[in-house]
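**Q** Pasting the sequence and the predicted coordinates here, then a few questions.
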Amino acid sequence: MIYQGNAITVAKNGEGIARLTFDLKDESVNKLSAAVIEELGEAVKALQGESDLQGLVIDSAKEVFIVGADITEFHGVFEKDEAFLVEMNQRVHAIFNAIEDLPFPTVTAINGIALGGGCEVALTTDYRVMADSARLGLPETKLGILPGWGGCVRLPRLIGADNAIEWIAGGTENKAAAALKMGAVDAVVPGDQLEDAALDLLTRAARGELDYRARRAEKTSPLKLGPIEQMMAFETAKGYVAGKAGPHYPAPVESIKVIQKGAGESRERAQAIEAKAFAKLAKTDVCFNLVGLFLNDQLVKKKAGKYAQQVAPIRQAAVLGAGIMGGGIAYQSASKGTPILMKDIKEEALELGLKEARKLFAKQAERGKLTTEQMAEKLSHIRPTLSYGDFGHIDLVVEAVVENPKVKEAVLTELEDQVDEATILTSNTSTISIDRLAQNLKRPENFCGMHFFNPVHRMPLVEVIRGEKTSGTAVAATVAYARAMGKTPIVVNDCPGFLVNRVLFPYFGGFSLLMKQGADFQRVDKLMEKFGWPMGPAYLLDVVGMDTAVHAGEVMAEGFPERMGSLGGGAKGESQSAIQLMFENDRLGQKNAKGFYAYEEDKKGKPKKVVDEAAIALVKEVAKEHRELSDEEIIARMMVPLCLETVRCLEDGIVGSAAEADMALIYGIGFPPFRGGALRYIDALGVAEFVAQAERLAEELGPLYAPTETLRRMAADGSRFYA
């Protein structure tokens, strides 16, 4: 044994080949923590001290290679100043360069996921062989940083600037075939042939069949690009990537600049440029929030995993109610491997549901993600039916009929008599109380909410709503099914609107108050989109549908009359909102091509919003005054109610943690990810400053803006939602 550590061992075989193996003790995956990097430095020194080695294989004893750096350390490390971060990265560069400079050929055997720092380790060696099931990539830009351990230097020299920009700026995970085509790896083989392939490369290099020194020289020299080639490679890419990433995500464009600046430099000089840019990005609020987002996502997935471990997998599902929503649920279930019955009382509704599923599968086939045969097989996992004939063998049913409590109660009561006593019943309701829907059920312990967001195939969140009598088994089975569908489930407790809609409608309430003060809804939309929302509130209401918004607003008004009484609309006159006025004038939004905007079909057949003077004139009718508000005042009037309601949901126990609350808003309604969520947004502003802002607004605008007593105490003692 040449070296033995907690995460790394180095051993030598009889032919003089050393094997450096990553196998982090007490962990399911390999991560590059500070301690592991220190061990790697010690292991490399031990290798340098060996005089008779003929080659080195770097591999992993786990199912993955290395998933990347230990992100749980990032917040603590990134609190240090830029000089510390530059020096830290330069120390890692020295270790990685020492691997690259070893006096014998080297190869990495990539058996599984090799991302971030794991990919950068692999780039240090002369050759790479990859299992056909493995993934390779540099996703650092998704965390608001860039590859800081040589990725911006080595990858362009290996696969060319254009390809490297695509990988790094896009933060993509790349399949083995793509990596081989690009030249990032030298061979792709089945996993059980990986070791032999790695040793074969070393043997050929030792015999002189492969010139590893020439390969190494190419990796450590400046990029061979002339001025015109550089301009085409970098300037064009910067413009394109800036347009895709948007103004709030600087890392993708910064990574291109780093590659460009280092293109004509030696290895060490290019690495110094990379280290400095990494340190600068690591200190940004965007990086802090995106790292926090990653950690929250891991916590949410871990919680869901614990629920799912408690029950057997769902083998057969069913959805009641076809149409667009039912078809979307059926598609999602079938596409991820769980067969599903789709029941309706009308043949035409079943055909509509099947049409929706076929359309979604066809899009997958067009993109090359499915073959025609695979599409046909997955579509066969959806079985339409007009009867309950086969419902005796269903594990879980999703009720997705019209959002009407009486209809849902009748359907659920009828359904319960058609299924096994152990079958889990769920309702895809967005607002109706789970306890209310359960009141006539014989087995309320087997019932919970399963709220999908539209469009089902795109929106990652599923709210799993626990009623007063819902059993742990019902919650666990529903979470397990949501995970099997590729969704992120978050368990919440029952209340009007549950979590996401309860938080969203005070945001709409803030919008309605702005309209009454004479604000221009187009200006508000542009401001909130600039703030980071995918669409402004007026546009979002058009997408949601004014009828849906009015119905949900009435539920919120009934449930929280003091704060949200005005959301119910009311009769024409003083209390009427812009939303209610749109509804009464049959301006429902995209569903009938007129709302706050008018809608025309674009070239792809999708609705495109256009300015509608009739809508502008209509909204002016609700204005009771004309206040001159600054951009900051408008943003505060929109964001404060949303953030306060998130706080109340946490205080009321509707959601279990700040992390789950923030992730639900990001995944469910598109809260700007770079801001980290509503509670992290309050932390960033400062709890005391947020409370002061809320109190000023509450004096003028009422209870919707009033901070809670707990929040006031947090402001007084300097507490935060995140440590």
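**A** Alright, I've got the coordinates.
**Q** only C-alpha atoms for contact and neighbour calcs from this point on.
**A** OK.
**Q** count of residues packed around residue 685?
**A** By other Cα atoms under 10 Å, the residues close to residue 685 number 12.
**Q** Look up how far residue 176 lies from it.
**A** 44 Å (Cα to Cα, to the nearest Å).
**Q** With residue 263 instead?
**A** On the measure of Cα to Cα, residue 263 and residue 176 end up 26 Å apart.
**Q** cool, and residue 456?
**A** From residue 456 to residue 176 the distance is 30 Å (Cα to Cα).
**Q** For these two, indicate the residue with more neighbours.
**A** Legend: neighbour count by other Cα under 10 Å for residue 456 and residue 176, higher for residue 176 (24 against 20).
**Q** so what's that one up against?
**A** 130, 131, 132, 133, 134, 135, 136, 188 (Cα atoms under 8 Å, 6 or more residues apart in numbering).
**Q** Use this one as the comparison:
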Amino acid sequence: MAEDKKKTQDEVSPDAAEKTKSSPAKKSTKPTASKKTTAKSSAKPAAKKTVKTTPKTTPQKSKKKASHFKLTEKDGIGLLLFDMAGKSVNIFNEEVLRELESVCDELVDNTSMRALILTSGKKTNFIAGADIDGIKDITDPAEGEKIGKEGQRIFGKFSYLPMPKIAFINGTCMGGGTELSLAADYRITIDKSHVKIGLPEVMLGILPGWGGTQRLPRLIGIQKALDYILTGRRINAKKALRDGVVDQVIPAEIPDKEVLPAVYKFVEDVLTPAGKARVEKRRNRKNNMQSYLLEKNPLGRKVLFDQARKMTLKTSKGHYPAPLRALEAVQQGMNTSLSEGLGIEAKFLGELVVTPVCKNLVKVYHLTEELKKDNGAPEFKGDALIFQRVGVLGAGVMGGGIAQLMAHKGYPVRMKDINLTAIAKGMEQASSVFSGMVKKRRLKPREMNEKMGLISGTTDYSGFNKVDLVIEAIIEKLDIKKTVFAELDKTVPEQTIIASNTSSLPVSEMASATKRPEKVAGLHFFNPVHRMPLVEVIRGNKSSDETIVSLVEFSRAIGKTAIVVKDSPGF
């Protein structure tokens, strides 16, 4: 907080120097927000100018131009709602940034507002980041650097507003969204599965260019920040709280109608000296002995950065320049002011955005996004089947891994193998994955026990009369698989889909052993199941569109990216 409160003047000095000249003109293009500002402080010269210019230019423009931000106020606390018009998620493009800047210009002289909450109007998304198309055609490093500086400048305006700013992260928060939240004084989120926070820019061959490499290390410490910046890791609400990225997490059990009141309660608390002190104390926990030895003295910092550089080179093999440049941005930036650090960050962004690596990774990103939209049956107009219970045949490494993933996502799982010893090994496999999550503090022991309780074992088909999806993961021998499929066909309900985890055998041959070939397909997971992001959905000769679409949607529901392939040797 001391650092946040000390916002350096040079960070936003160009705008601070010009705000009295530029604000009225910007306000004239923002009729809705200007009227609200006028109502609150009609005595201010800027507000009067807005009222005069509004009738001349605003009515026609407001009908043509969508508004992405809505500002309201209650009991002296402003609520700035970002709800991008015509989009399912919020992203930053030039139009959005200009409107955000206009809102900041309206608020910069507002001394009556006690606090400002920034949140999203989307149900499961806060801000997805910047529009990737904004960088794909850049060939001049100076142009890339300019984009970095422009985003930094506007976020600097937000950071320098006179009232405390609170980011309520109510959904996915990536890249520029995380960087804007770091420009706020406080961050609060909710413990929901759709809340993921990260700085994934290195996955696109660039670095966080709107303050991420500078503000995050100053907030949570260098060592923790590097883990985010160099890996593109996405974290949930609980880890964000542990690491100090957010200041409070609203429990998942709170009803939806009580969530926003909980945010206002947090705001009222941090506006008091005692509440502010509690946040300060929690943040200062990072200043322990280890932090002092590694981060608070030149020798310790050198060791820290040297080790980070070695690990980065080991991982990237030197083929990806972005992580190394990001590391350098943090190292140089932490030895100077925030303003100068931001300049270093923008310069490195310009250098990276024109590299072939960046261009290729952006292409990969777009292909992946297109793949996510492909359900494997574009002509299918029906609804995907919803699976409630899953059966797994085979309790080996793959079977146990699949059972663990199902249980982790909340599905009751019935796992079958030929004897209890095999079942025990499958349970052990699932338990080992959960134990690793507990060790990394991604799960609590109680949660692990609850999830393990969703997995049950059997040596016969008892319980399979209740499943609506079976995933077969037994030995890779076609005759054995066909025998098992024939047994399943007689056991499971008529609507149940039977999927094979085979990596090479013909799915159509397995389907021929059943009387429901239209409900048979392949669902091939890669090992280790809990880490590998892709699954193959294999369409057999007679697999129905409904079956394929249902498996694709199910794959997405468990956090995987599905690739639909034809049933051919090796797929």
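**A** Yep, it's here. These numbers were taken from a predicted model, which means no experiment stands behind them.
**Q** State the number of residues packed around the counterpart of residue 360 of structure 2 in structure 1.
**A** Using TM-score structural alignment as the criterion, residue 360 of structure 2 maps onto residue 289 of structure 1. The tally of other residues near residue 289 of structure 1 (other Cα under 10 Å) stands at 22.
**Q** Make sure I have this right: residue 289 of structure 1 is in a strand.
**A** No - read with DSSP: H, G, I helix; E, B strand; the rest coil, residue 289 of structure 1 is helix and lies in no strand.
**Q** hey, where'd the strands end up in the stretch 451-600 of structure 1?
**A** Using DSSP state E, counting those that start in this stretch, the strands found in the stretch 451-600 of structure 1 span residues 461-466, 488-493, 598-601.
**Q** so the second one corresponds to what in structure 2?
**A** Following TM-score structural alignment, the partner segment of strand 488-493 of structure 1 in structure 2 covers residues 561-566.
**Q** re earlier: can you tell me which of the strands of the stretch 451-600 of structure 1 is most buried?
**A** Of all those, strand 461-466 has the most neighbours on average by mean count of other Cα atoms under 10 Å, namely a mean of 27.
**Q** how much does that one deviate in direction from strand 488-493?
**A** In terms of direction (axes from the mean of the first three to the mean of the last three Cα atoms, to 10 degrees), strand 461-466 of structure 1 departs from strand 488-493 by 30 degrees.
**Q** quick one: contacts of strand 461-466 of structure 1?
**A** Residues outside strand 461-466 of structure 1 that contact it (Cα under 8 Å, 6+ apart): 434, 448-453, 475, 478-479, 482, 487-494, 498, 664, 667-668.
**Q** do stretch 344-356 of structure 1 as well
**A** Stretch 344-356 of structure 1 is contacted from outside by 320-328, 342-343, 384-387, using Cα under 8 Å, 6+ apart.
**Q** I'd like the distance between the match of residue 360 of structure 2 and residue 665 of structure 1.
**A** Applying Cα to Cα, the value for residue 289 of structure 1 to residue 665 of structure 1 is 14 Å.
**Q** And for residue 537 of structure 1?
**A** Using Cα to Cα, one gets 15 Å for the distance from residue 537 of structure 1 to residue 665 of structure 1.
**Q** and if you look at residue 114 of structure 1?
**A** Going from residue 114 of structure 1 to residue 665 of structure 1 by Cα to Cα gives 30 Å.
**Q** ok, those two, which is more surrounded?
**A** More neighbours surround residue 114 than the other of residue 114 of structure 1 and residue 665, with 26 against 23 (other Cα under 10 Å).
**Q** what's the helix or strand for the aligned residue in structure 2 for the more buried one?
**A** Counting by TM-score structural alignment, residue 114 of structure 1 lines up with residue 173 in structure 2. When elements are assigned from DSSP states H and E, residue 173 of structure 2 belongs to strand 172-174.
**Q** Kindly report the same for residue 299 of structure 2.
**A** Per DSSP H and E: helix 298-316 holds residue 299 of structure 2.
**Q** Who are the packing partners of that helix?
**A** helix 222-231, helix 289-295, helix 321-333 (3 or more Cα pairs under 8 Å, 6 or more residues apart in numbering; DSSP states H and E).
**Q** got CSV for these, with mean neighbour count and distance to residue 483 of structure 2 too?
**A** As requested, these are arranged in CSV below (neighbours: other Cα atoms under 10 Å; distance: least, Cα to Cα, whole Å):
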stretch, mean neighbour count, distance to residue 483 of structure 2
helix 222-231, 20, 46
helix 289-295, 15, 60
helix 321-333, 23, 51
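**Q** which ones are touching the aligned residue in structure 1 for residue 91 of structure 2?
**A** Alignment note (TM-score structural alignment): residue 91 of structure 2 maps to residue 31 of structure 1. Contacts for residue 31 of structure 1 (Cα under 8 Å, 6+ apart) come out as 24, 66, 67, 68, 69, 70, 118.
**Q** cool, and residue 446 of structure 1?
**A** Contacts of residue 446 of structure 1 by Cα under 8 Å, 6+ apart are 422, 423, 424, 425, 470, 471, 473, 474.
**Q** repeat that with 10 Å
**A** Going by Cα atoms under 10 Å, 6 or more residues apart in numbering, residue 446 of structure 1 touches 396, 416, 421-426, 438, 469-475, 477.
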